[in-house]
Structures are given as C-alpha cells and as structure tokens.
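[1] I would like to see how this sequence folds:
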Amino acid sequence: MEVRLRAFRTVMAGAVAVSVAMTAVAGCGGAVETATPHTGRLRVGLVYDIGGRGDKSYNDAAAAGVDEAKRNLTGLRVREVAAAPGEPAVRKLERVRALAEAGYNPIIAVGYSYAPALARIAPKFPRTRFAIVDEPTVSGPNITNLLFAEEQGSFLMGAVAAMKSRTGDVGLVGGNRSPLVRKFEVGYVQGVKHVNPRARIRIAYLTSPRDLSGFDRPDKARKAARRMYRAGADVVYQVAGASGAGVFQAADMAGAWAIGVDYDQAKSADPAVRHVILTSMIKRIDVAVYDYLAGVVDHTVTSGRVVYDLKLGGVDYTLTGGHITDIQPRLEELKQEIIHGRVKVSPG
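    Coordinates of the predicted model:
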C-alpha cells in the first residue's frame, strides 16, 4: 500500500486557520494515479447532500471550502445543486450525470449517498475528475475519496461530555444509523468511558441507514433529545446535520448542554441557542475541498483515499464560548495521546 504526503496548505473559512497535509492512500497492489491535468478555466460542479448550503453544519463546511477556493484560486466557476428530502436515488445519478455532460470538471459530491452515482457515472467520463466526501468504497482512477477520522474527534467530544456532566448521564442523537454516523457513536462512547467508566450513555437514531431524512428533521431531533434530558442526561452530542438545531432547542428548554458537529456551531447556530453549545467536533471539510481544488489547479491531484485525522488537523474541537477552557489542558493531553498512539480509538 503506497502512501503519499502532499504539501501543506492553509485555509481560513470562518474559523481559526489550520494547516493540513493530505495523505493519499491507494488500494493495496496499485499505485496512486493522477487524472489528466486540467487546462483553461475551471468549472466546478458541487452536489450537496440534504439541507444544501445553509444547513449551518455539514454542507456549509463544504461550501466554505469552495468559497475560499473562489477567493484564492484563479478562474473558478462553481455550479451548486442540492439533494431534496425524500428524493429517489436516481435523482442523484441524474444530477451528477448532468454536470458531467455539461462539462463541469471536477465534480465534488458531498456525502456518502452519492457513492452509487459516482460508481455509475465516473467510468463513463474518464477525463472528468470526481471527489466524494465521507465515502471510502467507491473507487476509480478519476475518483478521490475525502475521508476523516470522525471517531478520533468524537472521542474528544465524549471526554468533554463526561468531564462536564454533573449527572454522569449523557447522550447522542444521530441523523441515521449509517456506518458513517456509527463512527461518531463508537468514538464518543470510547471517550465517555475513558473518563467515566460508570457513565450512562443514551443513543437515539432518527432514521434507518438508507433514510437520509433524519438529517433534515429538527422536530424529530428535538423530541429525541428532550426524552434524554428528561431522563437525566445533561449533555447531548448531535450528529444529525440540519436536524441538530432541534437538539440545541431541547438543550435550551432543559437548561442543559449540547455538543455540535462538523462546524463551529457556537458561531453558526441560531443565536438564541448558541449559549448551550459546549463545543463542536469540527471536520475540516472546508480544508479537504479547498485542498482538492488546489490540487486540480496545480495538477497534483491524485485518486484514492485522502484521510484527515487529529494528527493532520482534519478533526478537532472548538473553544467558542469559553465553556471548556477549564478542561482544555486535559483535552490536549488526550489529543496528543491519540496522535502518538498511547490511546487507541477504534473506528468501529
């Protein structure tokens, strides 16, 4: 298995500037292949998951990366389209095909739900580059997989929850029971138990693995979180995209804490509920998207897996609001223990 490190790039996208290296991993037995270099003006196709730009979480993180690229990379034109709640899978395929046929290159798919579409469309457009966020299984010489060590960042969120909980009772609300969201749960549970082995952890998923509507149902998330708070939980981690707004509302009603995800939600959430957000587990999707586009521009983009972890700054925690500054030294210790392998975090 070949591993190739790319150059550091710095991105500012509404948060603290973070320098991140990309690690591209090719499948065992095959080298990393570079797609045909692009010449001329870059026409970028960006397909969002449910919620699209404005979800104040997952999709907005990708949008921030594109916005930064438009400010810093010459000659970018971007076409953005989003998935609709409850749409059939064929709509995603049609969306990706339409962009490829219109000459957009590269095309970036935000979310694992686009994997079947890329698997079908990418081989038919071998000179078009594709990238997909959070999906490792779809592959090809013109596909780059932008991946994250969510379990490592979620471990730190579990540690925060355990250290800040007064009841020893915490929770997690997930958008659906998919393998990706399960990585958050697995890391969170490990973090909680590392700090407080006797803690109670309540888990609720809003929909089944194939049902993406759970990421756009704040009403359903609010009900799930309220049940947890009423039962004794005083910190709940939301891993539910736009539905997370409901968790924050429930925390506000209960006078309890919540933890955000993907973005610094103490900055992006409704101002009325920002005070309940202890911290957020940020995934630097903005950095991944920006770095991918920069690689296309300078002809260094590669196919295969690109993994962003704690060591590379791809996942981390936020300090907005000052609610966890008292435990920051311990969090930094845990972070370094994970980076150096003294604490092992299983992805599932």
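[2] contacts and neighbour counts: CA atoms only from here.
    OK.
[3] What helix or strand is the residue in the chain sticking out farthest from the centre located in?
    Distance from the C-alpha centroid of the chain peaks at Gly40, with 30.8 Å (CA atoms, centre = their mean). Gly40 belongs to no helix or strand when assigned by DSSP states H and E.
[4] Ala266 now?
    Per DSSP H and E: helix 265-268 holds Ala266.
[5] what do you get for Leu93?
    Using DSSP H and E, Leu93 falls in helix 89-101.
[6] do Arg227 as well
    According to DSSP H and E, Arg227 maps onto helix 218-231.
[7] Name the residues of that helix that are buried.
    218-226, 228-229 (16 or more other CA atoms under 10 Å).
[8] So which other helices or strands are in contact with it?
    strand 169-174, strand 235-239, helix 244-254 (3 or more CA pairs under 8 Å, 6 or more residues apart in numbering; DSSP states H and E).
[9] can we see that at 7 Å?
    strand 169-174, helix 244-254 (3 or more CA pairs under 7 Å, 6 or more residues apart in numbering; DSSP states H and E).
[10] In a markdown table: the ones you listed, plus mean neighbour count and distance to Tyr292.
    Below are the helices and strands packed on helix 218-231 laid out as a markdown table (neighbours: other CA atoms under 10 Å; distance: least, CA to CA, whole Å):
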| stretch | mean neighbour count | distance to Tyr292 |
| --- | --- | --- |
| strand 169-174 | 26 | 28 |
| helix 244-254 | 25 | 28 |
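[11] Make JSON lines from the ones you listed and add distance to Val181 to it.
    Shown next, in JSON lines, are the helices and strands packed on helix 218-231 (distance: least, CA to CA, whole Å):
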{"stretch": "strand 169-174", "distance to Val181": "7"}
{"stretch": "helix 244-254", "distance to Val181": "13"}
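[12] how about this one, so we can line them up?
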Amino acid sequence: MRRFSTYGVALATCGLILTACGTAADNDSDSGSDAAPECDPVQIEGDAKVSLAYDVGGRGDQSFNDSAYAGLQKAATEFGLTDTSEGEAGQDESEDVREERLRNFADTGHNVIVGVGFAYSEAVDTVAPDYPNVAFAVIDGFDPTEDDVNCNVAYLGFAENEGSYLVGAAAASQSETGTIGFVGGVNNTLIQKFEAGYTAGAEAVNPDIEVLTTYIEESDPAGFGDPAGGQAAAEGQYADGADIVFHAAGFSGTGVFDAAVAADKLAIGVDSDQFLTAGPEQAQHIITSMLKRVDTATYGFIQSVVDGEPDQGFTTFTLADDGVGYSTSGNFLTPETIATLEDYKQQIIDGDIEVPTAP
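    Take a look at the predicted model:
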C-alpha cells in the first residue's frame, strides 16, 4: 500500500558517526569513537569478475541504478573486465531474495559484488562471512550489527545533505511563489538527509520560504519504484503553491517530472544529471539535479580491487571531493544563482557552514 507523509519542516542538527575497519565515515574529528579493528586486505583470486545487484527500479531508472551501471561500464572499459553481470530487483525483495541473489553471484565465480542501495546491507552482512575471498560493497550501506566487522565489505556513502543544500538554495533563489517541494521515496534517515539539506539551503536564501514535504512510503523500498506515487505527491505540492519540486525518489522521480510537465512547473532531479537522461518534454522542466556520484563510488571500488587493495569499511563522498554537487545543464540557473551556490559550496567545504543531516 502506498502511504504519503506530508508535513512542514523544522530543522535540527544531528551528528552521523560511522566507523569500521579503521575508517571514519563522517567529517567530525571530535566524534570520540573507539578505534575500530584493523583488517587485512581481502585476497581476491584471479581477475576481477564484477556483479551489480540493483536496487528497486533497476537499470533504466535514469537515476541511482543507472549511475552505478555507468561506473561499472567505465571500469570494464578501462580495466579490460570481460566478466561482468547484473541482477535486477524484482517484486519480492525480501532479505532471502537478496541473499540468494548475492550467493548466486559468488557461487558462479564473481569475486567483486556491489549491492546498489542500503536495502542490501542486511543481506551482505549475512552473506559476506561465507565468501571471505569476495570483495563486497554496498552503496549507501550500513553495518546492521555494529559489533562484528566483516573485513571484506565496503560501505560507500555520500554527504547527500551537502549537495541538497545547494539545490535547495537554487530552488529558493528562483522560486516565484515562495513555496517549494520535496518528494522522498521512503521516509528513512538516508532520504531525510536530502530533505534536511534542501530545506537548510532554501532557508539560507529565504528564511520565509515554505517547504512542502511528502514521502511516498514510510518504510517500503517500493517507494523508489513507484512513478505514479511520485506523480501524485508532486501534483499535490504544485496544487498547494509549490513552483519547484526536488525529488529523492529514484525511479519514482519520473512521475515527479510528469507532474511538472502537466502543471507547467519546475523540478529538480537527483543522483545523475537528469536533464540529460529525461525525455525532451520533461527535460525542459528540470532546472538542476543534485549530483550523487554513485558512478564514481562504484568505479573507485572496482579500481581498488584491480589495484590489489579492496576498499574496506566506510567511505563518504562529499562536496570537497566532488562526490556530490549540482548540475547546470540546460542553462536554467541564472548567473546570480550559480554565484550564490558556489559561495555556499566553498563555505561548506571550508567548514563555515555545517549542513544538518536530519530534519
């Protein structure tokens, strides 16, 4: 059942502390975390044979999964990988199904396996100990146990709040109604990072801005594969006065774009530069996208395996290393808006602006 959660936004700053295998996952040097155990490099046998296990929405979502595929393709070309495979998510995405998908990859000789999306965290945690010579990675992953480290697992995360701050500032700078919207696929801590940054950036430009927020699902990952749900959520926000809507909803975002076309309003994409991947009619309504370089993370993980030292533990990609950002395709953002965003970007990198991670 599709569920919509809509409410006003109030911001509070909270810290996110993630550590494993001696690698810190946030930028807070005062986290006070205990030292994590050291991990020996995973010993990959033979050439790298890479598998991608896709998130809900699958390849062709013009967003999250497609970005991971782009990273795989770049790695395959540059490193001469001849044995790669992909696994599509299905209607039944239980933990057992994800575990079976991962085991099938490993049992058929694939020694580099990337779970695309946080939903693979539990399955990877269960499967990885049984395949110590396979390097696993989870995009947006987390360690569900937090006590028993799997040294052959890399968790690849992003400072989504930082990139979202910039597109929030862009939305507030170019909104004519003083009301903007945010549509999230699932109401969890990951997608709340997008919401928190978006609202903070908008309020930095216009303290009186109104931000309408809708989540397609409360907990079901199906919220990332529901274009009709995305369209309904955006339609409601446009009807309530929003003239720009930002989505963090994966394939559901195509529905947000359809709503923007129908209402003749504007939208903001996510993950990849969606002006370049959307249809021609939709593209004319996408003023920018919050770039989340899943392609860079996927490529970098594969490269670490090829180099003989597979990544382990937590890595976070930030504004400072171009792990997140914003797009300017289509020339919708005015020069004044871009100058504002670049100023905010530098302040975030310098630590002068601390972007909240939770609404």
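[13] quick one, the helix holding Arg227 of structure 1 and strand 235-239 angle?
    When axes from the mean of the first three to the mean of the last three CA atoms, to 10 degrees is applied, the directions of helix 218-231 of structure 1 and strand 235-239 differ by 160 degrees.
[14] mean shift of helix 218-231 of structure 1 relative to structure 2?
    Its aligned residues in structure 2 lie a mean 0.9 Å from helix 218-231 of structure 1 after superposition (mean CA distance after the TM-score superposition for structure 1).
[15] so that helix matches what in structure 2?
    Residues 227-240 of structure 2 are matched to helix 218-231 of structure 1 when aligned by TM-score structural alignment.
[16] What does Ala278 of structure 2 correspond to in structure 1?
    Aligned partner of Ala278 of structure 2 by TM-score structural alignment: Ala269.
[17] residue boundaries of the helices in the stretch 51-200 of structure 1?
    For the stretch 51-200 of structure 1, the helices defined by DSSP state H, counting those that start in this stretch cover 58-72, 89-101, 115-121, 150-164, 179-195.
[18] between those helices, which gets nearest to Thr302 of structure 1?
    Nearest to Thr302 of structure 1 among these is helix 115-121 (16.4 Å), distances taken as CA to CA.
[19] Report all helices and strands that that closest one contacts.
    Secondary elements touching helix 115-121 of structure 1 (3+ CA pairs under 7 Å, 6+ apart): helix 89-101.
[20] follow-up on the earlier one: give me the distance between the match of helix 218-231 of structure 1 and the centre of its chain.
    21 Å (CA atoms, centre = their mean, to the nearest Å).
[21] Outside of it itself, list whatever touches it.
    The contact list for stretch 227-240 of structure 2 (CA atoms under 7 Å, 6 or more residues apart in numbering) reads 181, 183, 212, 214, 216, 245, 251-256, 258-259.
[22] and if you look at stretch 194-203 of structure 2?
    Under the contact criterion CA under 7 Å, 6+ apart, stretch 194-203 of structure 2 has outside partners 11, 160-162, 164-169, 171-172, 182, 209, 211, 248, 355-359.
[23] ok, back up a step: now do whichever helix or strand comes after the helix holding Ala266 of structure 1: which elements does it pack against?
    Helices and strands here follow DSSP H and E; after helix 265-268 of structure 1, the next one along the chain is strand 277-283. For strand 277-283 of structure 1, the packing partners by 3+ CA pairs under 7 Å, 6+ apart come out as helix 150-164, strand 257-262, strand 315-317.
[24] The helix holding Leu93 of structure 1 maps to which residues in structure 2?
    Counting by TM-score structural alignment, helix 89-101 of structure 1 lines up with residues 95-107 of structure 2.
[25] Same check on stretch 45-54 of structure 1?
    With TM-score structural alignment as the criterion, stretch 45-54 of structure 1 aligns to 51-60.
[26] Buried ones in that stretch, by neighbour count?
    In stretch 51-60 of structure 2, counting by 16+ other CA under 10 Å, buried: 51-59.
[27] and if you look at stretch 322-332 of structure 1?
    For stretch 322-332 of structure 1, by 16+ other CA under 10 Å, it's 323-324, 331.
[28] measure that stretch end to end?
    15 Å (CA to CA, to the nearest Å).
[29] Could you find the counterpart of Val256 of structure 2 in structure 1?
    Under the alignment defined by TM-score structural alignment, Val256 of structure 2 corresponds to Val247 in structure 1.
[30] Sorry, slip of the keys, the one I care about is Val205 of structure 2.
    By TM-score structural alignment, Val205 of structure 2 lines up with Val195.
[31] Can you verify my assumption that its match contacts Gly158?
    No: the pair Val195 of structure 1 / Gly158 is not scored as a contact, 8.3 Å apart, by CA atoms under 7 Å.
[32] neighbour count winner among these two?
    Applying other CA atoms under 10 Å to Val195 of structure 1 and Gly158 shows that Gly158 carries more neighbours, namely 32 against 15.
[33] rewinding a little: and the helices and strands packed on strand 277-283 of structure 1: which comes nearest Arg79 of structure 1?
    For those, proximity to Arg79 of structure 1 was assessed by CA to CA; strand 257-262 is nearest, at 22.8 Å.
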